[in-house]
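J.: this one's structure only:
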């Protein structure tokens, strides 16, 4: 592997066209040197990449390394064309999938929901070719796993085209569908008639009417530096007050997770959309983006208004806002499993999966099997918990019922 000069030398954003830049070189980084990458270079790559991935935005990654991933052994391959950063593959050795051989797993945590590396759109073929050459020649890890990636996105379409030519192997594990919103030619009315079922549309209109009877409702969009931190705190409290807080999965359930949220979801990357009832948020949706697609990893609502359907109302109002403006090209539900509520409102889907690339076929096949076995085990555990909860529910209700009878 060709090692570039020390990161102590400041890399400036080159004004020279990338097509005239020197041949690519690559740096192998650890967590410390990754954090030292020049901010202008990383930011430029995030906004100029072939496939947008705000989860690998500098602010998102560095917030994780300082909080929830602090002390984690993280590495990266940084590809340079002259002094311009044109590729960034961030990975870790440890994974939820134990393997009997080394694996370069894409950086992962509970809030990183897209494992697509950042690759400059003007240098994509050169970066992918160089990356696969390193893997093939043994100058980079021999086995890679990219979690939660869109199989049809440009990065993985091009990656797959080049894999076989290098004598490498490609496989897919645990495919699922992710809800995805794009704009229909007929506008909002076409969306309502073609995407929402008649019963769903009736439910939405009934919900909007009931909320209107409860008070003044409006949709608020906040992304500026002055107001976003306050709305983020509102979101954290709202999420923690509901079932996620009870289950211990809210941001505020763990200090490191709360610190991550406050550092990662900042102006310039994040935005908050809120359904306000008489000026107070009763449903909120967090989004992040570095390009034309908004990714929405978190939603919360006030459970005191559960019967009024604030979550459904917020989804509907965001569809209206999407068609009323051309600021966004698309919205990605950013959910790592099927069955997300947005499936009822979004008109499209992405074919998601874990992509595994490696030098040895038997290792690729075994890693696919390990991923699939873990997924089956997880589903079995969830089903067992659901059955146990169903069995306990009548017993939990019996004492209160008896007390009411005695009274």
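T.: Cool, the structure landed. The structure displayed is predicted, hence computed values, not measured ones. Numbers count the residues shown, from 1 in each chain.

J.: alpha carbons only for contacts and neighbour counts from here, please
T.: Will do.

J.: longest helix of this protein?
T.: helix 361-406 (DSSP state H).

J.: now for it, which elements pack on it?
T.: Judged by 3 or more Cα pairs under 8 Å, 6 or more residues apart in numbering; DSSP states H and E, the packing partners of helix 361-406 are strand 169-182, strand 348-358.

J.: in this protein, which spans are strands?
T.: 24-30, 74-81, 84-92, 104-106, 118-119, 143-150, 169-182, 217-222, 270-277, 280-288, 293-301, 330-332, 348-358 (DSSP state E).

J.: Would you mind finding the most buried of those strands?
T.: Burial of the strands of the chain is given as mean neighbour count (mean count of other Cα atoms under 10 Å); strand 118-119 ranks first at a mean of 28.

J.: That strand packs against which elements?
T.: helix 39-47, strand 84-92.

J.: run the last query once more with 6 Å
T.: The contact analysis (3 or more Cα pairs under 6 Å, 6 or more residues apart in numbering; DSSP states H and E) places strand 118-119 against strand 84-92.

J.: so how far does stretch 52-70 reach from one end to the other?
T.: Terminal residues of stretch 52-70 are spaced 25 Å apart (Cα to Cα, to the nearest Å).

J.: Just list the residues touching residue 339, thanks.
T.: Counting by Cα atoms under 6 Å, 6 or more residues apart in numbering, residue 339 touches no other residue.

J.: Repeat that for residue 60.
T.: Contacts of residue 60 (Cα under 6 Å, 6+ apart): residue 264.

J.: Please apply the same query to residue 24.
T.: By Cα under 6 Å, 6+ apart, the contact set of residue 24 is 80-81.

J.: for comparison:
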């Protein structure tokens, strides 16, 4: 049975501290914020690896090296940062769209907010509302009950701006500890795991290899890219190794994680050959799983699930509190009886003629058309 979602963030009540907001443009200005950015994230309610400066920098270098980057910075009267909002400006047909620097590889999006998330978000929104030209603001893959999602929409609606959502993901996760995550799965699934482990063992020696970035990181990444490309992703041309941008992004992410002790590449070996690999991250008591790969020719013995079993056991032995699968809900993830976190694309429109027209087309006309087409099929 699928579980329900738990609140991921706790947002304190807004303070009465006044904040001033400055708009910085370009990569040099963004790069200069690194230490201050990460220190703020560590103090606030959105301490996630995907919100850290180095993750966003890696994304920008890989996917938007020539993008027009604008970073809004909220500071208190002493000049201390309270919040950062990175946005890319896009112009088309006379309209301006501001969007979070994100795509399918970003995992999760939040503004970098400190302890006073409500006050910082209010200041950032006020600057956007009054000082920046735009027609539509798009923040994708926001946790539905997260600070950015709840605060920005509420602020926008209070100022009579139009807003709409599209659900993008229902990301599974499992809590750790107690009687153990595996013990909470069905007896049938546990029996299947035991049977498949025996069958894999009959094929040769089975071992687990851990790479945290202190050994042959390039070799471990190359092994992962090769295994992923050997399956259906390689056939469809969607494997990481087929796109230099993806290779650069995931290599950079792995190296940055290794430098701060957060990398967790785990490989299940059969006779010394990797048959399943996790490209994982450990951050603040949570194991995050951006990417996985397994040998599809061994699908009958589920090497991916067997590796996941070992990783769960390791996470619980380390005292981690959660394993976050990231990405969309999938059948293999459901076997672990997860809970789910809904994510949305949040759109905010100016209350102008153009904004109202876009809101109507996107959030009223389009859903009706999709429903009619689905009914006709």
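T.: Okay, I see it. For clarity, every value in this text was computed on a predicted model and none was experimentally measured.

J.: Tell me the counterpart of residue 106 of the second structure in the first structure.
T.: With TM-score structural alignment as the criterion, residue 106 of the second structure lines up with residue 112 in the first structure.

J.: try residue 321 of the second structure
T.: Match for residue 321 of the second structure (TM-score structural alignment): residue 329.

J.: So what's the residue count around its match?
T.: By other Cα atoms under 10 Å, the residues close to residue 329 of the first structure number 15.

J.: pretty sure it is in contact with residue 295, am I right?
T.: No - using Cα atoms under 6 Å, residue 329 of the first structure is not in contact with residue 295, being 11.4 Å away.

J.: Need the helices and strands packed on helix 361-406 of the first structure in TSV (columns: distance to residue 204 of the first structure).
T.: Shown next, in TSV, are those (distance: least, Cα to Cα, whole Å):
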stretch	distance to residue 204 of the first structure
strand 169-182	18
strand 348-358	19
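
J.: Figure out which of the ones you listed is closest to residue 276 of the first structure.
T.: Closest to residue 276 of the first structure of these, according to Cα to Cα: strand 169-182, at 23.1 Å.

J.: Superposed on the second structure, what's the mean shift for that closest one?
T.: Compared with the second structure after fitting, strand 169-182 of the first structure deviates on average by 2.3 Å (mean Cα distance after the TM-score superposition for the first structure).

J.: For the alignment partner in the first structure of residue 66 of the second structure, give its distance to residue 319 of the first structure.
T.: Residue 66 of the second structure maps onto residue 71 of the first structure when the alignment is built from TM-score structural alignment. Per Cα to Cα, residue 71 of the first structure is found 41 Å from residue 319 of the first structure.

J.: okay, these two: which has more neighbours?
T.: Higher neighbour count among residue 71 of the first structure and residue 319: residue 319, with 19 against 10, using other Cα under 10 Å.

J.: Tell me the spacing between the match of residue 66 of the second structure and residue 92 of the first structure.
T.: 12 Å.

J.: do residue 34 of the first structure as well
T.: Distance from residue 34 of the first structure to residue 92 of the first structure, by Cα to Cα: 13 Å.

J.: How about residue 86 of the first structure?
T.: 20 Å.

J.: for residue 345 of the first structure, same thing?
T.: 35 Å.

J.: Then residue 212 of the first structure?
T.: Counting by Cα to Cα - residue 212 of the first structure and residue 92 of the first structure are separated by 49 Å.

J.: Can you tell me what residue 300 of the first structure aligns to in the second structure?
T.: Residue 300 of the first structure maps onto residue 293 in the second structure, by TM-score structural alignment.

J.: And residue 353 of the first structure, by the same measure?
T.: Checking TM-score structural alignment: residue 353 of the first structure goes with residue 344.

J.: Give me the buried positions along stretch 369-377 of the second structure.
T.: For stretch 369-377 of the second structure, the neighbour count (16 or more other Cα atoms under 10 Å) marks no residue as buried.

J.: Distance from that stretch to the middle of the chain?
T.: Put simply, stretch 369-377 of the second structure sits 31 Å off its chain's centre (Cα atoms, centre = their mean, to the nearest Å).

J.: for stretch 393-403 of the first structure, same thing?
T.: From the chain centre to the centre of stretch 393-403 of the first structure is a distance of 41 Å (Cα atoms, centre = their mean).

J.: All set now, cheers.
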